[in-house]
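[1] the following comprises the amino acid sequence and a computationally predicted model.
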Amino acid sequence: MSLSYSSDCSDLSDGETSYSLEDLQKMGIIENKVAEWIKENPLTEDDALLCLEYCDQNIGNRGNEIQAALTGNGNGGTLVTSTVFKFPTRNDVYFARKRIMETHTWAFYNPFGITVSGHLFNQPGQWVPLPQAQTIGTKVIQFLSDSKFTLENFEFFMF
């Protein structure tokens, strides 16, 4: 089961531990299709997989826009599945986040309830509040060595 829709994103586990591909599958972080893709396309230590879990149905309904943003406009993501994207490096994930923050602000949230300039939402001259609840949960998986992977909670969509 890949990360997709969930009413509670807090069940995503995090840690400094290393995991096998089978562990990631058992934990529900990746589905069989992703595991097979990794076996056919071995990751290097630089590669990073960004896994998404849509926590907000309205944002999830616009998943195709998120996919296009992660894979287009120089953001460097390669589509593995509709919710898993490969990036050449961990830094590329950070750069994509920064660019998407400017173009897809509607997908972001802030737990403190901040407002952002309406020009980001085609509402010039207004201030628009961001949702306070998580919109998309994210994990980053990186290859460690000897078929082991690290798993990190990464708040990609927190503004």
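    Happy to help now that I have it.
[2] for the rest of this, base every contact and every neighbour count on C-alpha atoms.
    Will do.
[3] okay, strands next: where are they in this structure?
    15-20, 48-54, 78-81, 84-87, 115-117, 127-129, 136-145, 148-153 (DSSP state E).
[4] so which of the ones you listed comes closest to residue 32?
    strand 78-81 (10.9 Å; CA to CA).
[5] coming back round to it: now the strands of the chain as a markdown table including mean neighbour count and distance to residue 69?
    Formatted as a markdown table, the strands of the chain follow (neighbours: other CA atoms under 10 Å; distance: least, CA to CA, whole Å):
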| stretch | mean neighbour count | distance to residue 69 |
| --- | --- | --- |
| strand 15-20 | 13 | 28 |
| strand 48-54 | 24 | 13 |
| strand 78-81 | 16 | 11 |
| strand 84-87 | 24 | 11 |
| strand 115-117 | 14 | 20 |
| strand 127-129 | 16 | 22 |
| strand 136-145 | 22 | 14 |
| strand 148-153 | 18 | 21 |
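[6] put this next to the previous one:
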Amino acid sequence: MFKQHIAQPLGMDYSNNYITVKNPDDNWTVPNVDGFYQFEEDKSKYPAYHFRLSAKDLALYGQLYLNKGKWKGEQIIPEDWIERSTKPYSITNENYGIGYGMLWNVLIPNETRKTKSFFHTGVGIHMLGVYPESNLVLVHRVDTEKEYKFHQGNFYQMIAMVWDSKEK
């Protein structure tokens, strides 16, 4: 479904190569495919489905959300779903004005933020941010298949650099 209804219309590189992993042991490695179903029958009768998207594909998906679900004049995702899924249903950080929607962290409008923005993180180091007021999609991706060094604070530094460059 994702390939047919999202990836192909947007021109993503996503190929839908996937496998099924049943009850992995502690020493298993993440397979090198675009996605995989992971069954852990002792935890749930429903599998998790893990996506692997390139930085380009993440940017295309973010642009789709920025466009309120429209792509080249066609409504790919209903606009009301974009709105409902990025609405904060719970507050996760009151000090920073962050809530949680449906798989999206939401930056809630406040005295310094005129409109909401939203972002999703994966594996703690990948990030897709959508900033409608600034007409901006921001992607951060690390090749997690190789050894890497990344500190969560680097997100804040990167985002600050983007905003600083925009003002100049």
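    Happy to help now that I have it. Note that the structure is predicted; figures quoted are calculated from it, not measured.
[7] got a TM-score for the two of them?
    Once superposed, chain against chain, the TM-score is 0.29 (TM-score structural alignment, normalised by the length of the first structure); 69 aligned residues with a CA RMSD of 4.0 Å.
[8] rewinding a little: can you put the strands of the first structure in JSON lines and add distance to residue 93 of the first structure?
    Listed next are the strands of the first structure as JSON lines, based on distance: least, CA to CA, whole Å:
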{"stretch": "strand 15-20", "distance to residue 93 of the first structure": "19"}
{"stretch": "strand 48-54", "distance to residue 93 of the first structure": "8"}
{"stretch": "strand 78-81", "distance to residue 93 of the first structure": "11"}
{"stretch": "strand 84-87", "distance to residue 93 of the first structure": "6"}
{"stretch": "strand 115-117", "distance to residue 93 of the first structure": "23"}
{"stretch": "strand 127-129", "distance to residue 93 of the first structure": "25"}
{"stretch": "strand 136-145", "distance to residue 93 of the first structure": "9"}
{"stretch": "strand 148-153", "distance to residue 93 of the first structure": "13"}
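[9] would you mind saying which of these lies nearest residue 64 of the first structure?
    Among the strands of the first structure, strand 78-81 sits nearest to residue 64 of the first structure (CA to CA), with 11.2 Å.
[10] what lies in contact with the closest one?
    Identification of contacts with strand 78-81 of the first structure by CA atoms under 8 Å, 6 or more residues apart in numbering yields 33-34, 37, 67, 70-71, 85-87.
[11] burial count for the residue nearest to residue 100 of the first structure when sequence neighbours are not counted?
    Excluding its sequence neighbours, the residue lying closest to residue 100 of the first structure (CA to CA, 6 or more residues apart in numbering) is residue 69, at 6.7 Å. A count of nearby residues for residue 69 of the first structure, using other CA atoms under 10 Å, gives 20.
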